[in-house]
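1. Here's my sequence, what's the structure:
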Amino acid sequence: MKRKSIVSLLLGTTAATLCLLVLPASGAVEDVNFDVSTKAPGYSVKGRRGAHKTKTGLEIPLELKHSHHHEGIDLYGKTIKDLVVDVDFETADRIHVKISDKDQKQVPVPDSPLGIERPRLRKSAKKRNYEFKYTEDPFGFQVIRKSDKAVIFDTTDYPLVFEDQYLEITTAVPDDANIYGFGETTIPHFRRDNVKNVTTIFARDAACPFYENIYGHHPFYMEIRDGKAHGSLLLSAHGMDVLTVEGRITWKVIGGVLEFYIFVPDDDKPNSVVQSYTDLIGKPMMVSRWMLGWHHCRWGYEDIDQVQGVIDGYKEHNIPLEVAWVDIDYMDTFQDFTFDPVNFPQERMIQLGHDLHANRQRYVIMVNAGKHYKSGYEGYEYGHDLDIFMKNPDGEEYVGQVWPGYTVYPDWFNPDVSKYWNKLIADWVELTGIDGTWVDMDEPAAFCLGSCGTGKKDQAPPSLEPWTLPQETQDQMYAEEEIAIKNLSNYVQDSRDLLYPNYAINNGHGNLSVKTGSMIAYHHGDIPHYDLHSLYGHAECKLTRDALIEHNKTTRPFILTRSSFVGSGRYAGHWTGDNASKWEYLKSSITEIFNMQMFGISYSGSDVCGFNDNTTETLCTRWQELGAFYPFARNHNAKQPIAQEPFLWETAAEATRTALAIRYALLPYYYTLFEESNRLGTGVWRPLIFEWPHVDAFLDNDDQILVGSDILLSPVVYENKTSVEAEFPPGIWYDWYTLETVDDQGATGKERAITLDAPLTHIPVHIRGGAILPLKTPTMLVEETFDSPYILLVALDDSGEAQGRLYIDDGHSLEPSETSDITFTFKNGVLKAEGDFGYSKPEKLDTIKIVGDIDATTASITDCSTPADNLELVKEDNAIVLQNAGIDLTASFTVRFE
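-> Predicted structure coming up:
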């Protein structure tokens, strides 16, 4: 594939200038085993005029290359001959390259809060960290990082295929590249390898099988090359396979357009890539303080007495419990917004909320996506009257099956659906007093193929759990459903095969419509579910958030979702779904949470101790230790396995008390990190490589976790282990429990590998030298913990210095009127607090603990509302401690240690 000419847009000047250049020759395209895609003719820049400048960048018309050998080729769909490439130089660190069909018949991600709100640009960014180049014949493009001239995105030696149901594009990467991201899928390792190299992205209800697509849809990745990071998003809601093989990344997409955003921060740091990415998709939601406490739930509690018994069990064993959850068990025949009159009677469910609130605890219960197809049920009748449910191609309501039986599905893209949802949510919250909503089964999930409930209103399906029926019965039901869905396809006014596209992505369920909404169900505007499928849960989260705010305009809403899309972190938190009580799932939870943090969903976690299967005492103990530090921390399991409340084993209870005492002490630090995440977009949990990208030893370290930049967790995640082979970054690290420095024996170069003792009830936790941590005295409840005075833990680095930050607001307001943002620095024996002190409620700093190389006996406080001189210091736990300082955190102050 020889280039006839090359056009380069030089981006270093204020005015974009077109020049003819020659790229270094790279030879013929190598055999990349692309099936038949290398037979595609490709595209060339169209016409004499060719590319032309726009206010925001470039517009490049493309036409299908013609030759007698390639005439009329259609690989998997209908080839689209005329394309347009729009290149927008949006910001200094973000370039947008969209390849779309000229006639705009392909369906992109909606430009709305239900999809993504694209930036409104008036002109291109003047200063840019990247250059853009493209070849004319065949068309390909490169994005080049200006700081080191590295080509970070390069399609020029690979085929471009653009058909109505098959799009393929490839970028070159180094052999054995350091790739992170692409999801949602359960994988054991954060860094992608070249072996398990096909990632399918398509929202799917599945119990977390390894290397398969599950609940979310996130076509974003980051690459770290020679210590420098960049990222890329293919903004598409269509199903796709992503191949990460040696030397390339290839996307194979079954619809839509090729819309790329490429992120090139000026400091080349991984955290800055995440910040740039969330500049586009939206920053993670700000949590309320109570959300950071410990949560507990189980599917399968027989009655409300069992729920109360669990709440009492936590209290009796002195284990914090902030939020009690109730799964679908509370519903009357599994119908949303109803109560089982015998086992979970309405008056007792309401009283449970009152009792929890009286004890300063919180209350969350579940809502599912599908609504029972039943006469007299408000969830159906009200929606039917408003005509807001998804439709079959014949115009009738699409009827699948979930827990209540036959179910209809709200069409979140219908402009009238907000009226429906606002009323149901507001009435429900008003009745129950719940503190948040758990949105489940929102891929959407379905237990049958197609509209299996058509014409069966008020009827019960053969089984609420069809997978438990004899295999012969299941096969017969599936065959009948397949005939019905094919018959409905006769009504489809679409030239595409929406049920069985010729290119079959590696979807875990095979048929795209299995266990989810039918691909030929329709949304408002006659858009097939095929084109919007992976947006369903995302859109529900947005409208649920709107409904909760409509009901209570002053308080941050709580939403937890199973299905997610690009930008869902703006609206909701996420848990990683129906994992299993196995050691490999304990280990993979680290990777999954790392991915969610990178995807902009900072409030995320996994079911602690596992959801499916029976846990063991040892596994649950180790999981409680780690799960106590998840950004979203909840023990949750299914109805079939044994109970796994942490107080059922003394080892688990002891480990939980110890780990949660650390978490609750760190609550001001966590809360400050979440404010930073909400403002900047960075993750609360971070892999070591994100903080030290030049340390090659950290490239594949996914056994350890940084909470922010200052707390290092080294959990045991392998069976029968009582020690951890931990890697320590440069500098001093202090043991949380003893405040002793880590033994640096065996240090090699920039990193240190050290064996840490970790008996069953112990999780190693370390503090970075150079950090100042705001702490509290931990209690059983979040608000009681925050009621205690602040403690500053000053951990000195090699130079005897440290710094930190504290964010304060009222802990719950959607738009807090008063906030404080305080920066602490310690240098030459002087601690200074400066910043914005807008929070007027008196917040006391009583204790300052300094760890490190310091020898002081007295302290004096000046420049504050409560000045004091010659305060006595005491020595304890390898630290010097100033007690009873009595400092009001309402103004700047200085503390001198002599």
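
2. CA only for contacts and neighbour counts going forward, please
-> Noted.

3. Let me see the ranges of the helices in the stretch 651-800 of the chain.
-> Listed in chain order, the helices found in the stretch 651-800 of the chain under DSSP state H, counting those that start in this stretch are 667-680, 688-691, 782-787.

4. Could you name the helices and strands sitting against the longest one?
-> Using 3 or more C-alpha pairs under 8 Å, 6 or more residues apart in numbering; DSSP states H and E, the elements in contact with helix 667-680 are helix 270-281, strand 771-775, strand 802-808.

5. so which of the helices of the stretch 651-800 of the chain gets nearest Val107?
-> helix 667-680 (30.7 Å; C-alpha to C-alpha).

6. any residues touching that closest one, and which ones?
-> 275, 278-279, 283-287, 289, 292, 602, 682-684, 708, 773-776, 786, 805-808 (C-alpha atoms under 8 Å, 6 or more residues apart in numbering).

7. can you check stretch 408-424 too?
-> 114, 337, 369-373, 379-380, 382-383, 386, 388-390, 397-400, 523-524, 536, 539-540, 543-544, 546-548, 550-551.

8. In strands, which of these fall?
-> Mapping the contacts of stretch 408-424 onto strands (DSSP state E) picks out Lys371, His372, Gly400, His523.

9. Could you single out the nearest of those to Leu160?
-> His523 (30.4 Å).

10. burial of that closest one, as a residue count?
-> Using other C-alpha atoms under 10 Å, His523 is surrounded by 24 other residues.

11. now the contacts of stretch 408-424: which count as buried?
-> Neighbour counting with 16 or more other C-alpha atoms under 10 Å marks 114, 337, 369-373, 379-380, 382-383, 388-390, 397-400, 523-524, 536, 539-540, 543-544, 546-548, 551 as buried within the contacts of stretch 408-424.

12. Who are the contact partners of the residue nearest to Arg145 when sequence neighbours are not counted?
-> For Arg145, ignoring the flanking residues on the chain, the nearest one in space by C-alpha to C-alpha, 6 or more residues apart in numbering is Tyr130 at 4.6 Å. Taking C-alpha under 8 Å, 6+ apart as the criterion, Tyr130 is in contact with Leu11, Ala92, Asp93, Val143, Ile144, Arg145, Lys146, Val264.

13. For the comparison step, fold the sequence that follows:
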Amino acid sequence: MAGQVVEAPVVARFEAWRVTDTGVELRGPRFQGRIEAPAEGVFRVLLWHRPQDAEKRSWVVHAGTPQPLTANAESGTLELRSGAHTLRLDLDPFAVEFGGAEFGGAESGGVRLPGAALTGGLASHLTRWWEENELPEVFADDGRPAGSGLALRLAESDARAYYGLGGRTGWLDRRGRDYTVWTTDPAPPFSHDQDPLYQAHPFLLIREAGRFCGLYLDETWRSTFSLAPAGAEESLIATDGPTLDFYLIAGPDPQKVLQRYSALVGRPPMPPLWALGYHQCRWGYVDAATVRDVAAEHRRRDIPLDAIWLDIDHMERYKSFTFDPYRFHDPAGLAGDLAAQGVQLVAIVDPGLRAEPGYRAYDEALAKDYLIRVPRGDVLRGTSWPGESVWPDFTRAEVRNWWSGLHRSLTDAGVAGIWNDMNEPSTFSVMGHTTYGKGMPPGARHAAYAHAEVHNLYAVLECRAAFEALTAQRPGRRPFVLTRAGFPGIQRYAWVWTGDNSSSWQHLEESIPMLLGLSLSGVAFVGADIGGFSGDSNGELLTRWTWLGACYPFMRNHSECDSLAQEAWAFGEPWTGHVRAAVQLRYRLLPYLYSLAREAVEDGAPPLRPMLFEFPDDATAWPLADQFMPGAALLVAPALRPRQQARAVYLPAGRWQDFWSGELHEGGRWIVIPTPLDGLPLFVRAGSVLALTEPAPHTATAHWAPLVLRLLPDAAGRVSGRVWEDAGDGDAPGAWTQVQGQVDADGLRLTLETPALSMAREVVLELRAPGPVRGADDWTVDAGWLRLRRQQDTDRLAIDVAF
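-> Have a look, this model is predicted:
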């Protein structure tokens, strides 16, 4: 690459257009283009300059129902309409203005995206590979080195903010920095401004004043999002590949954008209930006896637990799909003993296979030509945890099917879930070279693809194979897969955690915007290592993190072998009692959290939501990332500093109730609240029905008994909500229990509609006592909380009591 002449950017220009059955085609001297409306409220813009890219397929996007397009031209501007939505194009030079009725109309601003250009010099990290390691260049079959790329320039506005891009360091608003979309394993622990990290999501939720839309770049090549860095007057979205393929998604609010985006790239399947329980993991559970002791200690100390995880300690010489024959000689017996206590077993799988003759996975992959190769044809060899390693090529269906079959050694032993790690893919070295970003050379070959094109897909395709393995090998039970790396589409197969964080107050706080960024990128089930992975935790930090983690979608305590142990009891009292209370809160909230999981499955709404998701018209809520909403009914404002005694909380308009004391607060203002170690600042939103239950040692069924309904009427006395109920696992159908009611000074009137009630159960209504209940004796008052108990034995339960 040294001395290469870089071609000056070529601005996209179009001379002609025509309407076809699939959209509107654009023709120019250098570029061709097509505009489609693949779904209601969504436009696709595809630009290319190689003939073979005219029918470019997507690795990610689901085929939807194409919408009709109409086109009108005036003075060099092409106006495209699809239903209520409008896209305006300038043809020479190319520019896009996205408006439409739901976004506020092109006349009132919209988002202007001018200047798609063929550019040079965007491949700095690839250049470094080529120059330092003398590996061959990668070409995109058009005579131009990969990394020449295409770019889209965005004229900036002071009123604009950007959210999404997956799990990133920094603020919730991505404006002001450069971001690289390239799955990367950083040196742990990652720093507060490190980029890129494990997750690569080229999706932006864009706010222009109070209006929202989405932009998804459907390119698997490395891409760069330079979002008004250092106050620049324009932003740049660039891809190293030979096409520019992006989707514009209408609002008007974040919920509608995420609903449309998730329909485009896929939504998660319903998880097993146990996945929402409390999980315990440590790199350092060196034998089966240790695992049994950890489970027994949770039960002895009355700390709920649903899963224990096996890190690489369980393997024979770090070989995936094996158990050490001495330390884990009877894995089925271990899994059976845990299952008898209601505890599931989850095992780690790394894609780097030890290059050892006699190791089944290696022998088969080599014999069947299933491995990634270097351009000259040799198998790509490097180092990873097992030593000398090779890596499967997951772009091929037959390789994924074979990989799925290897999981049989785990599932036959009773393993219930799979943990995919090191799948960026991460290496220690390749072909004798220390690798840039711990990755592979861009010229490595995956069948017909260069690694530069499919690197970002590696984790998605591996997790697909694991998901399909669990589906086939554990019939009647829902798959559970966790991944470190990912790209859009990962949410269809796996949950995500934020990777190798540290036991620090900084990473405690930073977990919130990282997880919210994933949530706003279509990844619903996310979590961070509670207590921190590297370094030593302490009782106060673990306590605060467990309270916060009780509201993560995924709740797992995890640490590395060189750190202090940080199980719930590790630091003694009073910390053990505080951690126990936090985990028990999680189990009280399970009916509500499980219902949020169902919402994610049905309409793409993430369980973990930034304030702007629920309050898109409230400018005070837009930047907040140290408080958040688990669903629409709860607001969480955790303590995030050592020895913190109090903190400020912003309550949006409406009434809010302290979850613990029942104290009411009027919203639309900031308040200061105490932050005791034995609780979590938690507020219930007026008008809500918050579904709870009694904590248990582990999950069992999502037919909730008892079903506790916390009621907080709005200003008009109304309450409403719903609760998802099913068996908690398997394919049996479930249903929403709908709750509607009125609470005023005279009494309470409430109805529960539960289609196909599976069993009689107790329903407990819980609210601040407006007065004694007249004409009934099935109620109590405790510390100001009125609890009314009724038996539900039919699909409809009506409650009418007077105060």
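
14. TM-score for this pair?
-> TM-score of the superposed chains, computed with TM-score structural alignment, normalised by the length of structure 2, equals 0.89; 752 aligned residues with a C-alpha RMSD of 2.4 Å.

15. quick one on the thing from earlier: closest to Ser820 of structure 1 out of the helices of the stretch 651-800 of structure 1?
-> Nearest to Ser820 of structure 1, of the helices of the stretch 651-800 of structure 1 and by C-alpha to C-alpha, is helix 667-680 at 10.7 Å.

16. can I assume Leu712 of structure 2 is in contact with Leu664?
-> No: contact criterion C-alpha atoms under 8 Å: Leu712 of structure 2 and Leu664 do not qualify, at 9.7 Å.

17. Looking at these two, which is more packed in?
-> Ranked by neighbour count (other C-alpha under 10 Å), Leu712 of structure 2 and Leu664 place Leu712 first, with 28 against 16.

18. Quick one: map that one onto structure 1.
-> Matched across to structure 1, Leu712 of structure 2 falls on Ala795, judged by TM-score structural alignment.

19. and if you look at Ala700 of structure 2?
-> Aligned partner of Ala700 of structure 2 by TM-score structural alignment: Glu783.

20. right, and Ala161 of structure 2 touches Arg211 too?
-> No: the criterion here is C-alpha under 8 Å, and Ala161 of structure 2 misses it with Arg211 at 10.4 Å.

21. now for the helix or strand harbouring Val781 of structure 2, which elements pack on it?
-> Using DSSP states H and E, Val781 of structure 2 sits in strand 779-782. With contacts taken as 3+ C-alpha pairs under 8 Å, 6+ apart, strand 779-782 of structure 2 sits against strand 785-792.

22. Mind checking what helix or strand follows the strand it packs on in sequence?
-> strand 796-802.

23. what comes up buried for that next one?
-> Those would be Leu797, Ala802, for strand 796-802 of structure 2 by 16+ other C-alpha under 10 Å.

24. Lys53 of structure 1: neighbour count?
-> Lys53 of structure 1, neighbours per other C-alpha under 10 Å, totals 15.

25. what's the counterpart of it in structure 2?
-> Using TM-score structural alignment, the equivalent of Lys53 of structure 1 in structure 2 is Val19.

26. Ile490 of structure 2 pairs with which position in structure 1?
-> Under TM-score structural alignment, Ile490 of structure 2 pairs with Ser568 in structure 1.

27. Touching, its match and Tyr603? I think so.
-> No: the criterion here is C-alpha under 8 Å, and Ser568 of structure 1 misses it with Tyr603 at 10.8 Å.

28. Of these two, which one has the most company?
-> Neighbours per residue, other C-alpha under 10 Å: of Ser568 of structure 1 and Tyr603, the larger number sits with Ser568, 33 against 29.

29. For Leu62 of structure 1, see how far away that one is.
-> 34 Å (C-alpha to C-alpha, to the nearest Å).

30. now swap in Thr761 of structure 1 and tell me
-> For Thr761 of structure 1 relative to Leu62 of structure 1 (C-alpha to C-alpha), the value is 63 Å.

31. Looking at those two, which one has more neighbours?
-> Neighbours of Thr761 of structure 1 and Leu62, each counted by other C-alpha under 10 Å, are more numerous for Leu62; the result is 27 against 21.

32. Check the alignment and tell me where that one lands in structure 2.
-> So, by TM-score structural alignment, Leu62 of structure 1 is matched to Gly28.

33. and the closest residue to its match other than its chain neighbours, what element?
-> Setting aside the residues directly before and after it, Gly28 of structure 2 is nearest to Phe14 in space (C-alpha to C-alpha, 6+ apart), at 4.0 Å. Of the helices and strands defined by DSSP H and E, none includes Phe14 of structure 2.

34. sorry, back to before: could you pull up the average distance between the strand holding Val781 of structure 2 and structure 1 after superposition?
-> Comparison of strand 779-782 of structure 2 with structure 1 after fitting gives an average deviation of 3.2 Å (mean C-alpha distance after the TM-score superposition for structure 1).

35. Other residues contacting that strand?
-> Under C-alpha under 8 Å, 6+ apart, the answer for strand 779-782 of structure 2 is Ala769, Val773, Leu786, Arg787, Leu788, Arg789.

36. Type out the ChimeraX command that picks the buried ones from the residues you listed.
-> To isolate the buried members of the contacts of strand 779-782 of structure 2 in ChimeraX, using 16+ other C-alpha under 10 Å:
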select :769,773,786,787,788,789
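
37. According to the alignment, which residue of structure 2 corresponds to Ser276 of structure 1?
-> Under the alignment (TM-score structural alignment), Ser276 of structure 1 maps onto Arg260.

38. List the contacts of the closest residue to that match other than its chain neighbours.
-> Nearest residue to Arg260 of structure 2, sequence neighbours excluded (C-alpha to C-alpha, 6+ apart): Ile249, at 7.0 Å. Residues near Ile249 of structure 2 by C-alpha under 8 Å, 6+ apart: Gly41, Val42, Phe43, Cys213, Gly214, Leu215, Val257, Arg260, Tyr261.

39. Which strand runs longest in structure 1?
-> Under DSSP E, structure 1 gives strand 213-225 as its longest strand.

40. now the angle between helix 270-281 and the helix or strand immediately after that one in the chain, please.
-> The element immediately downstream of strand 213-225 of structure 1 (helix or strand, assigned by DSSP H and E) is strand 228-234. Strand 228-234 of structure 1 and helix 270-281 meet at an angle of 30 degrees, taking axes from the mean of the first three to the mean of the last three C-alpha atoms, to 10 degrees as the criterion.

41. what range in structure 2 matches strand 228-234 of structure 1?
-> Taking TM-score structural alignment, strand 228-234 of structure 1 hits residues 211-217 over in structure 2.
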